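**Student:** need coordinates for the following:
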Amino acid sequence: MSRTVIFFLSIGLFFACGMTEPATISSIDNPVGSGPDRTFLALGDSYTIGESVLEKDRWSMYLIDLLKDKYTITKHDIIARTGWTTEELIQAIADSKNKNQYDMVSLLIGVNNQYRGQSIDKYRKEFRELLNISAEFAHNDYRKVFVLSIPDYGVTPFAASRDREKIAREIDAFNAVAKEECQKLGIPFVNITTITRDYTGAEYIASDQLHFSGKMHELWAIQARSTAEIILRQ
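**Tutor:** Coordinates of the predicted model:
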């Protein structure tokens, strides 16, 4: 059994402002794998904890399952919470006092920065800090870090009455910053935004009509698989 640390809010929207409820800790079992043992830390917001989906349907759990023929993920930790911006994730990591080291670290953050109307410059500064923090968790090796792009919630029923084109433009702008900062450090950038725009059927939307279902999370994991395999071989 592996211990997974999960910080989350028990609310349906990823747009919650501030951390109004205390974080909680829970544990889950990882799939039994083969091959060498590896460890994995996932950092982020509602997309990382899988708001409105079962634990087994989080993209990180699908990824572990996809990797199990080559690697055994003996430890999978998550520091993420519905509603977090880059600033709040930075603070939460500090508060967690997590000193563990990992063979692979993922980062998926920024949708709440966009939704709250925060500036691109603020996002760039804090995202760059999170890349450095991620590398610190990965034996100070940027090659062991990968970033997933921000999904486009503008395709969900929640956004039906909103300016979907504006949402898409802004998310593209935030993703462009994230990709640019990753390229500076040689960090792989995995594009899952396009997937959210290509697969818009009801089966890809979570029951809250805002987040994405397990079927979508599985597609994200498939997209990240080759990158994860490269990282874990190093």
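
**Student:** make it CA atoms for all contacts and neighbour counts henceforth
**Tutor:** OK.

**Student:** now the residue lying farthest from the centre of the chain, what's its secondary structure?
**Tutor:** Largest separation from the mean C-alpha position in the chain: Ser161, at 26.3 Å (Cα atoms, centre = their mean). In the three-state summary, Ser161 is assigned as coil, counting by DSSP: H, G, I helix; E, B strand; the rest coil.

**Student:** again, but for Gly35
**Tutor:** Per three-state DSSP, Gly35 ends up coil.

**Student:** which residues touch it?
**Tutor:** Applying Cα atoms under 8 Å, 6 or more residues apart in numbering to Gly35 gives the contacts 68-72.

**Student:** only the buried subset of those, as a PyMOL command please.
**Tutor:** Filtering the contacts of Gly35 down to the buried ones (16 or more other Cα atoms under 10 Å) takes a single PyMOL command:
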select buried, resi 68+71+72
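
**Student:** among the contacts of Gly35, which ones are in helices?
**Tutor:** Among the contacts of Gly35, DSSP state H puts none in helices.

**Student:** save the contacts of Gly35 as JSON lines, and put in distance to Leu41 too.
**Tutor:** As requested, the contacts of Gly35 are arranged in JSON lines below (distance: Cα to Cα, whole Å):
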{"residue": "Lys68", "distance to Leu41": "16"}
{"residue": "Asp69", "distance to Leu41": "20"}
{"residue": "Lys70", "distance to Leu41": "18"}
{"residue": "Tyr71", "distance to Leu41": "15"}
{"residue": "Thr72", "distance to Leu41": "14"}
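
**Student:** distance of the residue most central in space within the chain relative to Asp37?
**Tutor:** With distances taken as Cα atoms, centre = their mean, Leu108 lies nearest the centre of the chain, 3.3 Å away. Relative to Asp37, Leu108 is positioned 24 Å away (criterion: Cα to Cα, to the nearest Å).

**Student:** before we go on, could you also do this sequence so I can check it against the first one:
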Amino acid sequence: MSIPERFLALGDSFTIGTGTTPDRSFPAVLVRLWRERGRDVLLSNPAVNGYTTDDLIAEELPLVSSFRPTLVTILIGANDIVRGTDAESYRAQLERIHGAVHRDAPDARVIALPQPDWSLSPAASGFGDSAVIARIIERFNTVAREEAERAGASWVDLFPLMREQGRKHLLAADGLHPSAEAYAEWARALATSASASSP
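**Tutor:** Reported below is the predicted structural model:
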């Protein structure tokens, strides 16, 4: 019997699947797609709605050493924007996150992902001017890509897909988070661009 690959999904609402159910989150759908292709993958998804990089560091990173993942995804930053974190502070937090993952799971493949363009959602108006939010999201995603590359992680740029979904209003009933259909599209894109195996 083969040893299952171990997938740890770190993040916030966009990783746990807020707006739908956890079994329809992108990590859960991705695992099902991989299993259909014959991969034996065990998922741990500790992501929590509302989490910032601070929360991820405090509450999720300890699982890296205990779960012993072979694959880690990192998608975090939207709530840092909401709380007024600047881009360079966000960069420092990502450096800590990548450093800890590399230290505690040195052989794991790490895939970093952008946050979606939630400035296009109806609920974004409650957080400020949508054009300003869009520029900040783009800046944060640039920082996330730079830090992933610096750490030797893979960057899978789902942002064009995510932005198109936002323009099509593929949103959950809360008017902010992606719909189950949108999360499934992320998973399908990841299934074709990433492997559950270490490189």
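
**Student:** about what we covered before: and the residue nearest to the centre of the first structure? What does it align with in the second structure?
**Tutor:** Matched by TM-score structural alignment, Leu108 of the first structure corresponds to Leu75 in the second structure.

**Student:** its match contacts His98, correct?
**Tutor:** No: between Leu75 of the second structure and His98 no contact is recorded; they are 11.7 Å apart, counting by Cα atoms under 8 Å.

**Student:** is it true that Pro106 of the second structure lies in a helix?
**Tutor:** No: checked against three-state DSSP, Pro106 of the second structure lies outside a helix; its state is coil.

**Student:** what number of residues lie near it?
**Tutor:** By other Cα atoms under 10 Å, the residues close to Pro106 of the second structure number 14.

**Student:** superposed on the first structure, what's the mean shift for the strand ranked longest in the second structure?
**Tutor:** Taking DSSP state E as the assignment, the strand of the second structure that covers the most residues is strand 5-11. For strand 5-11 of the second structure, the mean deviation from the first structure after alignment is 0.7 Å (mean Cα distance after the TM-score superposition for the first structure).

**Student:** packing partners of that strand?
**Tutor:** Under the contact criterion of 3 or more Cα pairs under 8 Å, 6 or more residues apart in numbering; DSSP states H and E, strand 5-11 of the second structure touches strand 41-44, helix 62-67, strand 71-75.

**Student:** ok, the residue nearest to the centre of the first structure - contacts?
**Tutor:** 43-45, 47-48, 147-150.

**Student:** just to revisit the earlier point, which of the helices and strands packed on strand 5-11 of the second structure sits most buried?
**Tutor:** Comparing those by mean neighbour count (mean count of other Cα atoms under 10 Å), strand 71-75 comes out on top with a mean of 23.

**Student:** and that one, how far from the chain's centre?
**Tutor:** Centre-to-centre, strand 71-75 of the second structure and its host chain are 6 Å apart (Cα atoms, centre = their mean, to the nearest Å).

**Student:** report the angle between the axes of that strand and strand 5-11?
**Tutor:** Interaxial angle of strand 71-75 of the second structure relative to strand 5-11 (axes from the mean of the first three to the mean of the last three Cα atoms, to 10 degrees): 10 degrees.

**Student:** how big is the offset of strand 71-75 of the second structure relative to the first structure?
**Tutor:** Averaged out, strand 71-75 of the second structure is 0.6 Å away (mean Cα distance after the TM-score superposition for the first structure).

**Student:** average offset between whichever helix or strand comes after that strand and the first structure?
**Tutor:** Sequence-wise, the next helix or strand beyond strand 71-75 of the second structure is helix 78-82, with elements assigned using DSSP states H and E. Comparison of helix 78-82 of the second structure with the first structure after fitting gives an average deviation of 1.0 Å (mean Cα distance after the TM-score superposition for the first structure).

**Student:** any chance you could list what contacts helix 78-82 of the second structure?
**Tutor:** With contact meaning Cα under 8 Å, 6+ apart, helix 78-82 of the second structure is reached by 50-53, 90, 115, 127, 136-137.

**Student:** repeat for stretch 46-59 of the second structure
**Tutor:** With contact meaning Cα under 8 Å, 6+ apart, stretch 46-59 of the second structure is reached by 9-16, 18, 60, 76-80, 90, 93-94, 96-97.
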